[in-house]
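Novice: sequence and predicted structure are below.
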Amino acid sequence: MKIRFSIPKADHEYEQELKQNNWTPLKEPQSIGKATLISIPFMIVNLVICLAVIIMVDGLSWHEFGFTEEGFRFTLSLSHIVWFFAMIIIHELIHLVFVPNFLKSNKTYLGITLQAGFILTEDMISKSRFLIVSFAPFILISIILPIILSWFGLLTPLLKVLIIINGVSSSVDFLNSFMIMRQVPKGGSIINNGFRTYWKAA
């Protein structure tokens, strides 16, 4: 595993090699901005799921989010910012631990940029494992975690907000998974060249 502070670019020679070896380019957005825009429907769905889980296990009120009879009141503290960045790091680390052999791999990257954090592996990975890697942070943080915290009475308003933010920010993961499920046949394999994705049937 390597740490990067920039988004890796595709290697054009490697791209030709992949195509010669019958790897098919995935039809996908070519920038983070486009991917985020296209993923808005998944943001809405994820938001509804997060709210439903929190309401079922602990309840939810407008007052918890700063809305009162006197208006909206919200105080942003340093601890809130720390918690927010901690959640981003945890989200990416969960992706990472589900990547096969991530500790030994020289082609798996933990990325930290001004735009976002990311996990990228250029090792070959199965379709099923790709889906597990993609869905893991949403399932663990936005579904399982609120249930556990509620059992122990630890589901605070701040944690509810962070859980919801995690769910909404998982929309690009869901978009990627949707494209993989639609385009890659069962048993297929996936490989990345930078952020460009290629697949091959079993």
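Specialist: Cool, the structure landed. Residues are numbered from 1 along each chain as shown.

Novice: when you work out contacts or count neighbours from here on, use the C-alpha atoms and nothing else.
Specialist: Will do.

Novice: quick one, what contacts Thr24?
Specialist: Remark: with contacts taken as C-alpha atoms under 8 Å, 6 or more residues apart in numbering, Thr24 is in contact with 18, 198-200.

Novice: let's bring in a second model and compare:
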Amino acid sequence: MKFVKKMPPTDRKLSVSLLSDGWKKIKEPTTLFFAILCSIPFMVVNGIVTYLVIKPFYDPIPEIIKTQSINLNINIFAVLAGLAIYFLLLVVHEFLHAIFIPHFMQSDKTCWGLTITGGYVCTTEKLTKGSFVVISIAPFVVISIILPIIIGLLGLMNWYIFFLAFINAMASSVDILNLILILFQVPPKSSIINNGFETYYK
């Protein structure tokens, strides 16, 4: 796996090769912007799910309604710490995608990167449908469901942890969109190959 500064574009030669070998392309958004637009409903659903998971341990909504505001004391150290934790969250989110890619550390077909708005993991490795499902959903399940439950049971839940889990849930919306597209378009026991913003199955 290698670090790249920008998301690799679709390899047109690979697309032609896949189609000539009998692979089929699924119907999906062709740009990141369109994918984000299509994933907005999943942002809402993911946020609600995470809120309901955390609510038994910590519920910030009544306090927000009561004060009609969120009071934050901001200083430069808090801002720097917040940015550091935000980028750490991005790294962990993408790492949770990557670890389920077969032989991801040795794979020369797998890369990852970070931008100011988010991160990405890309691979042209052949995946099973089951692996693709796990790869897609892992960051949402681990960071926004399992981890908050563990922290809540330990009595350590607070506003900041809630906020990070909530942000991760919303940021996972494109992952969930990809998951839904695969579940409804790809037959069981199929193999899947990603090529930029194109996904093929056979």
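Specialist: That came in fine, so what should we check first? The shown structure was predicted, so the numbers you read here are calculated from the model rather than taken from an experiment.

Novice: one step back: from the contacts of Thr24 of the first structure, which ones fall inside helices?
Specialist: When the contacts of Thr24 of the first structure are checked against helices (DSSP state H), the matches are Leu18.

Novice: show me what contacts Thr197 of the first structure?
Specialist: For Thr197 of the first structure, the contact set (C-alpha under 8 Å, 6+ apart) comprises 25-26, 28, 190-191.

Novice: just put the contacts of Thr24 of the first structure in a markdown table and tack on distance to Pro146 of the first structure and neighbour count.
Specialist: Formatted as a markdown table, the contacts of Thr24 of the first structure follow (distance: C-alpha to C-alpha, whole Å; neighbours: other C-alpha atoms under 10 Å):
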| residue | distance to Pro146 of the first structure | neighbour count |
| --- | --- | --- |
| Leu18 | 42 | 19 |
| Tyr198 | 35 | 22 |
| Trp199 | 35 | 24 |
| Lys200 | 38 | 20 |
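
Novice: from the contacts of Thr24 of the first structure, which is closest to Leu76 of the first structure?
Specialist: For the contacts of Thr24 of the first structure, the minimum distance to Leu76 of the first structure (C-alpha to C-alpha) is 42.3 Å, reached by Tyr198.

Novice: gap between that closest one and Val161 of the first structure?
Specialist: 36 Å (C-alpha to C-alpha, to the nearest Å).

Novice: so which bit of the second structure is the longest helix belonging to the first structure matched to?
Specialist: If each helix of the first structure is counted by residues according to DSSP H, the longest one is helix 78-97. The alignment of helix 78-97 of the first structure onto the second structure (TM-score structural alignment) covers residues 80-99.

Novice: quick one: contacts of the longest helix of the first structure?
Specialist: 102, 110, 117-119, 133-134, 136-137, 141, 158, 162, 166.

Novice: all strands of the first structure, in order?
Specialist: In order along the chain, the first structure carries the following strands (DSSP state E): 2-4, 24-25, 67-68, 71-72, 108-112, 117-121, 125-126, 189-193, 196-200.
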